[in-house]
Every structure is written in structure tokens, then in C-alpha cells.
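J.: Predicted coordinates and the sequence they were generated for:
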Amino acid sequence: MNPSNILIAIAAGAASALLFAGLVFQSGSAITLALVAPIPIFIASLGWGSLAGFVAAVVSAGIVAAISGLVTGGVLLFAAMSLPAAIAGHLAGLARPVVEDHPSVPVERPNGPGAQQPSLLWFPVERILFALAAMAALACIGLGWYFDYDVAALQPEIVETLRQSGNAGEMGDAEFEAVASLLLSLIPLVQPAVLTLVLCLGLYIAAWITRMSARLPRPKDDLPSALHLPPVALFVFAAGLAASFLSGPVEQIALVACGAFGMAFTLVGLGQLHLRTRGRSNRWLLLFVSYAAIMILSFPLFVFTCLGIFDTIKRMRPASPA
């Protein structure tokens, strides 16, 4: 890696660390800034190579640990965002020459001066999405173990926080404990889902920025038609759903898998919405109503999760003979 790439990697790592540092110091705008922390690392990996992405990931974690004086802050950033961003950027840059074109294989066919170069088969979008969901799940499981996530130990703290809220006089001890139990039971499900969404959106935004700067070698993917999940994702989700009825650590791990891959299936379902509304005169109205319903009610997310699962099952069926 040449010196300019090293400087780019260090700058990207520093930018990611500064965006995430507010969460460690518990500032008011910390959450919003932390959500975009993976984007500089994505950009470094997509535009300047995989090594630049991994260097940026290490630099970001080191800077957070240094300025906060807390190793846990660096571990949190590295495991949840920096390392997954570097790995996903590496996967997005993988390609191999295609000797013989096949009608079912998506390839890049160069034009102009580069026409003599062989066509390239790029790492499939569906495998990148699977990797992001898997890394989000593994990160949440690892961080839960590292920070010793324990529902029984955290419940008194949540109850005390609820008592100090403005509605403390309207609820009794039983209500406080019920709400605290509900919140703690949702964390293993919601946290990996949010992390999966953050990583996917970060990769999309970073690819758009890198392409605008003419640094992205990968051709633009038609996401609505390319956004799928491999069959193994369905088995992981089904196994997590079945294991979630158990108790103890197995239940927590199963909920993490359901949250991460449930969000991945939801993104596939949303991709199907964009694909199936193409060419319709009321396309933008349908998209607006769908996303507005998701923002206001949240329940429609389940509909798109089911649509993503249906798409995966449909693709598992053998193609009917012509």
C-alpha cells in the first residue's frame, strides 16, 4: 500500500472515531453521529482497497480507546462497525474474470479502451447482505458476552431509570418491572436488527459517494433485482426462531439471529417493492405510503419481512422447464 493510501486510511479511521466518540462520552447528538461512523471505513475500503479499509478499522478503534481512556469504547466500535465495514468493503471489491459468458451470470462488459479486458464476475449482492447480517449477529453476541449482558442484573437499573422518569407517579412497582422486562427482552432482537440496517445503509451511501468520485471499480448494481438472500439465511432464521422458545443464553443468541436476519429479509422485501412497482404510474405514491406506514406504525415491517422470506423460498424452487 502506497503512502497516499495509508494517509487516506488513517484519515478515514480518524473520521470514524470522531463520529463514534460522542457515544462514548454520552453527548446529546451521539447516537445520530455514531450511526454514520462506518461510512468513512466503507469509503476507504471501496475506493482505496481492502488493506486501507482494515487499517482504517484498526485506527478508528485505537483512537476511540486513546481519547476516551476506555478500551471498551474501542472494542465496541471495532466489533460492531469498523471490522464489519472493512470486511464488507473487501467483499464488495472481489471479482474474478469470466472465461465464458453465461446468460444467468451478472457480469461487467467493458466498453471503449478497456474492451480488451475480460468480463468480471463481481461478488454477489446477496452474499454481501448475508455477510452483513451474520457479522451484525456475531458482533452483538460477542459484545453481549464481553460486557456481560444479564437480564436479571440489568432489570433493577432499568426499573430505577423508569421511576425517575416523568410518569413515575402513574405506575406501580409491578408495572415498572413489567415494562423493564419487556424492554430487556427486546434488546437482543432490536439491537442486531438496527446494526444490520446501519451497516447496509452505510455501505449503500459509501458506494454512492465513492462512485461519484470515480474511485469505485465495481459497476453499479441494480439493487431491486439483485437484493436477495441465499437459502442458508432461511435456515439460520428458522433455527433462531425455533431456539427462541428455549430459555437462558440460547434464547438470547437465537433472538439475536432472528433480529439480524429478520432485518435482512425485510430489506429483501423492500427491494421487491421497488422492483414490482417499476413502470407503474402510481409508483412514487406506493413507495411513499409504504415507507410512511413503516415510520409511523412499524408493523408493516413484518409484511416486508414475510415478502423477503417468500422471495427466498421461491428462489429455492427448481426452475420449471421451458
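T.: Nice, thanks for sending it over. Numbers count the residues shown, from 1 in each chain.
J.: Please count neighbours and contacts with C-alpha atoms only from this point.
T.: Fine.
J.: How about the contacts made by the residue nearest the centre of the chain?
T.: Nearest to the mean C-alpha position of the chain, by Cα atoms, centre = their mean, lies residue 196 at 2.5 Å. The neighbours of residue 196, taking Cα atoms under 8 Å, 6 or more residues apart in numbering as the test, are 132, 133, 136, 260, 263, 264.
J.: and here's the other structure:
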Amino acid sequence: MQKSAILVSIAAGLASALLFAGLIGQAAGGLLLPLLTPLPIFIASLGWGSVAGFVSVAVAATAVSAATGSLMVSIPLLVAMGIPAAWIGHLAGLSRLRSDIPAPANDARPALDWYPLSRILMAIVGAAIAACVILGWIIGFNPQEFGPVLAEALGSQAALGPDSEAQLQELGALVVRLVPFVQPALLVAMLAGLLYLAAALTRASGKLPRPRDDIPSAAGLPRIALPIFAGALAFSFLDGLVGLLGAVVAGAFGMAFTLVGLAAMHRRTRGMAARGLLLFSAYAAILLLSIPLFAFLILGAVDVARSGTAPEGKPS
């Protein structure tokens, strides 16, 4: 590693540790800051190489452990944010020479094939699934146990009658039942969004070797994702460990298909006079209602079923 890469790795690791510390210290914005924890690691990996990304993860975990005096505190950082960010950043930086184009005779850059976005998205899904399964195993997540605990916590806020207590029990059971779906879905969205932001920032600094991807045209998933999602969704209705695993896999793939559907919307509205209004209305509806996400999930699944990955196109 060059000296500059080492310095960037250390700085990125310390920045990630500070962002993650917002959750530990329960400071103002403590729920938001940890969501940005992978961003410095992504930037280090994309701009200064894979080794820099993994070194920044080690620095972040070491800083958090040293500050708290506990190795266990750094496990969520490593499992859910650090290692996935470094690994995904590594994949985004992979390339190979194109065999169909002769190597340039001058000092011009050779033509390269970069790791496709569809496989990067698949890797994000895999990382989210692995992170949720590992963290769930560590905390011993059990819906039958966590439901009553959540209901009791909600009920302690006010004096409730028997009917209200029963309703809180049902609400607690429902929320805990949804956690295995929602947690991996949010993690997929977070990693994908921060990867996009990190690429934009690194490109603006002139350090990103990968050319700009036409995301609406290149985003997609391998067709194998469809039967995996369908099978996981079916298993999620079962009780026990199998149902939990099915829910985690279904939640992660569901968000991935939703992102593909959003990319398809951007691609299909190109050239339309009212494109800006359509995109604004779609995202406003998602923020206000969330229900339109299911429509984009279906659109993404149909898009993958038709093409496997979206066709190539020119950036807008």
C-alpha cells in the first residue's frame, strides 16, 4: 500500500467508528449517524483499493473496541456494515481486459469489462442475509420471546385495560414477525444507496477508476433470484427457524427487486416530457405511503424475468 492509501484507510476507519459511536452514545441523531458508517469504508475501497477498504474496517473495529472496552460492541459494525462495505467495494473495483477489443498501441487506457451491477446487487443481498442471520443468532432472536417483551415495553408507557393489553400483545407479535423481513430489506437499501453515494463522491474527487455506470440500464439480477425469492417467501409462512430464514431471504431479495423496479422506471421514462413529474410523484408516494414499493417489486421481478439483467443503454 502506498503511504497515501494507508492514511486514507486510517482516516476512513476512524470516521466510521465515530459514526457508529452515535448509536453507542445515544447522541442526537444517534439513529441516523450509524446508517452512514459504511460510507467512509466504501470511499476508501473504491478510490484507494480493496486493501484500503479492509484496513479501514480493521481500524474502525479496533477504535470502537478500544473506546468501549469490549470486543462484542464492534461485532455489529463488522458484520452488518464494515465487512460488507469492504467486500462490495472490492467487487465494484474488479475489472478485466476486453478480449474483443485490441490493446491500444499508445499510452491510452485499455478497454475493460467491469464487474456487472447485477452481480454487485446480488452480493449486497448475500451480505445483508448473512449479516442478519449472524446478528440474529448472536442475540438469540426468537419471535415468541421478543413479542411479549415488546408489548410489555409499550404497555409500560401508560395504564391500560385488559382489552388494550391484548391489542398490544397482538401488535408486539406483528412487529416482531415483520422484523426478519424489514431488517434485511433496509440493509440492502442502505448498502446500495451508500455505494451509489460513495461512487459519486469518489468520482468527483477524481479517484474512482471505474467509469460511470448507466444504472437504469445496467441494474438487474440474475434470473436465479426469482426462484430463490419465491421459495423463501413460501418458507417464510412456516414456524420456527425455517420460517425466520425464509423471511430474511425474502426481505433481502424483495428490496433488491424493488430497486430493479425503480431503475426500470427511470429507464422507461426516458424521453418523456413529464418524466420529472412522474419520478417526483413516484418517490413522494413511496415516502408518504410505502405501499407503492410493492408495485416496484413486481415491476422489478417482471423485468428480471424478461431479461435476467436489464439491457445495456446509454446514460442520460
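T.: Received it, and whenever you're ready, just let me know what you need. If you're wondering where the values come from, they're calculated on a predicted model, not measured in any experiment.
J.: What TM-score do the two superposed chains give?
T.: Once superposed, chain against chain, the TM-score is 0.93 (TM-score structural alignment, normalised by the length of the second structure); 310 aligned residues with a Cα RMSD of 2.1 Å.
J.: hmm, back to that, what does the residue nearest to the centre of the first structure correspond to in the second structure?
T.: Using TM-score structural alignment, the partner of residue 196 of the first structure in the second structure is residue 188.
J.: after superposition, how close is the top helix by length along the first structure to the second structure?
T.: If you go by DSSP state H, the first structure has its longest helix at helix 173-212. Here the mean offset of helix 173-212 of the first structure against the second structure after fitting is 0.4 Å, by mean Cα distance after the TM-score superposition for the first structure.
J.: Next, the buried residues of that helix.
T.: 176-177, 179-181, 184, 187-203, 205-207, 209-211 (16 or more other Cα atoms under 10 Å).
J.: just how off-centre is that helix within its chain?
T.: 9 Å (Cα atoms, centre = their mean, to the nearest Å).
J.: equivalent range in the second structure for the helix or strand following that helix?
T.: Moving toward the C-terminus from helix 173-212 of the first structure, the next helix or strand (DSSP states H and E) is helix 223-226. The aligned range for helix 223-226 of the first structure in the second structure is 215-218, by TM-score structural alignment.
J.: quick one: contacts for the counterpart of residue 260 of the second structure in the first structure?
T.: Aligned counterpart of residue 260 of the second structure in the first structure: residue 268 (TM-score structural alignment). Residue 268 of the first structure is in contact with 227, 228, 229, 304, 305, 307, 308, 311, counting by Cα under 8 Å, 6+ apart.
J.: Now do residue 268 of the first structure against residue 309 of the first structure, distance only.
T.: Distance, residue 268 of the first structure to residue 309 of the first structure, using Cα to Cα, to the nearest Å: 8 Å.
J.: do residue 153 of the first structure as well
T.: Taken as Cα to Cα, the span from residue 153 of the first structure to residue 309 of the first structure is 36 Å.
J.: Tell me where the first structure has strands.
T.: Using DSSP state E, the strands found in the first structure span residues 95-97, 107-108, 120-122.
J.: Tell me which of the ones you listed is the most buried.
T.: Most buried of the strands of the first structure, by mean neighbour count (mean count of other Cα atoms under 10 Å): strand 120-122, with a mean of 20.
J.: Now it on the second structure. Mean distance?
T.: Strand 120-122 of the first structure sits 0.3 Å off on average (mean Cα distance after the TM-score superposition for the first structure).
J.: What range does that strand cover in the second structure?
T.: With TM-score structural alignment as the criterion, strand 120-122 of the first structure aligns to 112-114.
J.: how many other residues sit next to the counterpart of residue 160 of the first structure in the second structure?
T.: In the second structure, residue 160 of the first structure lines up with residue 152, judged by TM-score structural alignment. Other residues lying near residue 152 of the second structure total 15 when counted by other Cα atoms under 10 Å.
J.: next one: the one 3 residues further on
T.: Using other Cα under 10 Å, residue 155 of the second structure has 16 neighbouring residues.
J.: State the distance from it to residue 166 of the second structure.
T.: In terms of Cα to Cα, residue 155 of the second structure sits 10 Å off from residue 166 of the second structure.
J.: Check the burial of the aligned residue in the second structure for residue 141 of the first structure by counting its neighbours.
T.: Matched across to the second structure, residue 141 of the first structure falls on residue 133, judged by TM-score structural alignment. Applying other Cα under 10 Å, we find 19 residues neighbouring residue 133 of the second structure.
J.: Residue 133 of the second structure: what's it in contact with?
T.: By Cα under 8 Å, 6+ apart, the contact list for residue 133 of the second structure reads 245, 248.
J.: Can you get me a residue count around the counterpart of residue 296 of the first structure in the second structure?
T.: Residue correspondence to the second structure (TM-score structural alignment): residue 296 of the first structure is matched to residue 288. Using other Cα under 10 Å, residue 288 of the second structure has 9 other residues around it.
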